[in-house]
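Undergrad: I would like to see how this sequence folds:
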Amino acid sequence: MLADPEGNEFCIIEAGNGFLDDTARIGALSCEGTREVGLFWSEALQWPLVWDEGEETAAQSPAGGTKIAWGGPPVAAKGGIEKLRLDLVPSPGSTPGGSGRQRVLHRPDDALSARRGASVSS
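TA: Predicted coordinates for the structure are as follows:
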């Protein structure tokens, strides 16, 4: 395990690790979050889960590239500046009302965004 001067961890995974097959130079962004968070982002991004084991999940674009992974509990208490932020924007040629962001965040049963206090502007 390596860390930068601010203490941000950087993991080197040995060659032959199957989890990083079909990824970009940066194999995965590792995030804290439960399986519920991984499912939410998988649907929001319209990226399939490529790892779903126990409480750990990972999503990857259908085109391949870097995976976004959530390690499951225990999730550390939040403090300080959030270091990773995911913003959703419509894909070129998509209609704003049909985007994954609209579909996921505007569902009446979306308890996840309500619990997180998410605000969504149209």
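Undergrad: from here on, contacts and neighbour counts on C-alpha atoms
TA: OK.
Undergrad: for the protein, what's the longest helix?
TA: helix 35-45 (DSSP state H).
Undergrad: Residues touching it, excluding its own?
TA: With contact meaning C-alpha atoms under 8 Å, 6 or more residues apart in numbering, helix 35-45 is reached by 47-49, 52, 54-59, 69-70, 72, 88, 100-101, 103-105, 112.
Undergrad: Here is a second sequence; please produce its structure as well for comparison:
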Amino acid sequence: MAELTGVVFDAVDAEALAGFWAAALGWRTDAGGSVVRPPDGGVELRFRADGRPKQGKNRLHLDLAGGPAEVARLLGLGAVRVDIGQGEVPWEVLADPEGNEFCVLPEHRGPADARLAQLCLDADDPATQGPFWAAATGWTVVERAAWGVCLRDPARTGPALVMGPPATAKTGRNRLRFLVAGDAPAFLADPEGNEYEVGPVLG
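TA: Take a look at the predicted model:
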């Protein structure tokens, strides 16, 4: 059965970036420091060494639960504030030590002890992307609106998957991409060209 199991990060220094995200989320590191896992299972983060520096805004990013105290904590870990043209918004836009953007929401969403609130994928056509990713991940579309679509894992209380515009122009392989469970490793792309990986679940 299809299952969204992780987010893969290309990283110049995979171990250091994994350490930042482990501290940011309060998760543990496994597999020699290259995998960051939540304590009760669910979507994990995997970090792959890649010498290419980041260029342009990512099409996939994470949203963390937060508020001012959380922003201050993350800045202390090495995050920085960034301006990606967001204008006046109620959330804070930060970047990790390799420049990967993420948002800190002003209110908490999801379980009280969960810092990872949402996985956000740019989408020009959410009406097409929603059903595709529902089939690819086994998650369910739970909300449709002018801003896009929201999917949730029916078996867990982990992060939501949110997709909608505006979509950043694609100029090469996405630096962040989804990992979907499967027996035969594969490198595929969704209807809008976003790469994703298929691979076995690591123990």
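Undergrad: now the longest helix of the first structure, how far from the centre of its chain.
TA: Taking C-alpha atoms, centre = their mean, to the nearest Å, one finds helix 35-45 of the first structure lying 7 Å from the centre of the chain it belongs to.
Undergrad: If you count neighbours, what's buried in it?
TA: Neighbour counts over helix 35-45 of the first structure (16 or more other C-alpha atoms under 10 Å) mark 35, 37, 38, 39, 40, 41, 42, 43, 44, 45 as buried.
Undergrad: Next step: the contacts of helix 35-45 of the first structure restricted to helices.
TA: Checking the contacts of helix 35-45 of the first structure against DSSP H, those in helices are 100, 101, 103, 104, 105, 112.
Undergrad: Return the residue of the second structure aligned against residue 32 of the first structure.
TA: Superposed on the second structure with TM-score structural alignment, residue 32 of the first structure falls opposite residue 122.
Undergrad: the strands in the first structure, which residues?
TA: 2-3, 9-10, 28-31, 49-53, 56-60, 67-70 (DSSP state E).
Undergrad: can you state the direction angle for the fifth one and strand 49-53?
TA: It refers to strand 56-60 of the first structure. In terms of direction (axes from the mean of the first three to the mean of the last three C-alpha atoms, to 10 degrees), strand 56-60 of the first structure departs from strand 49-53 by 170 degrees.
Undergrad: all helices of the second structure, in order?
TA: Assigned by DSSP H, the second structure shows helices spanning 14-25, 68-77, 126-137.
Undergrad: so can I have TSV of those showing distance to residue 96 of the second structure?
TA: Converted to TSV, these look like this (distance: least, C-alpha to C-alpha, whole Å):
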stretch	distance to residue 96 of the second structure
helix 14-25	8
helix 68-77	9
helix 126-137	26
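Undergrad: Compare those and give me the one nearest residue 115 of the second structure.
TA: Closest to residue 115 of the second structure of the helices of the second structure, according to C-alpha to C-alpha: helix 14-25, at 5.7 Å.
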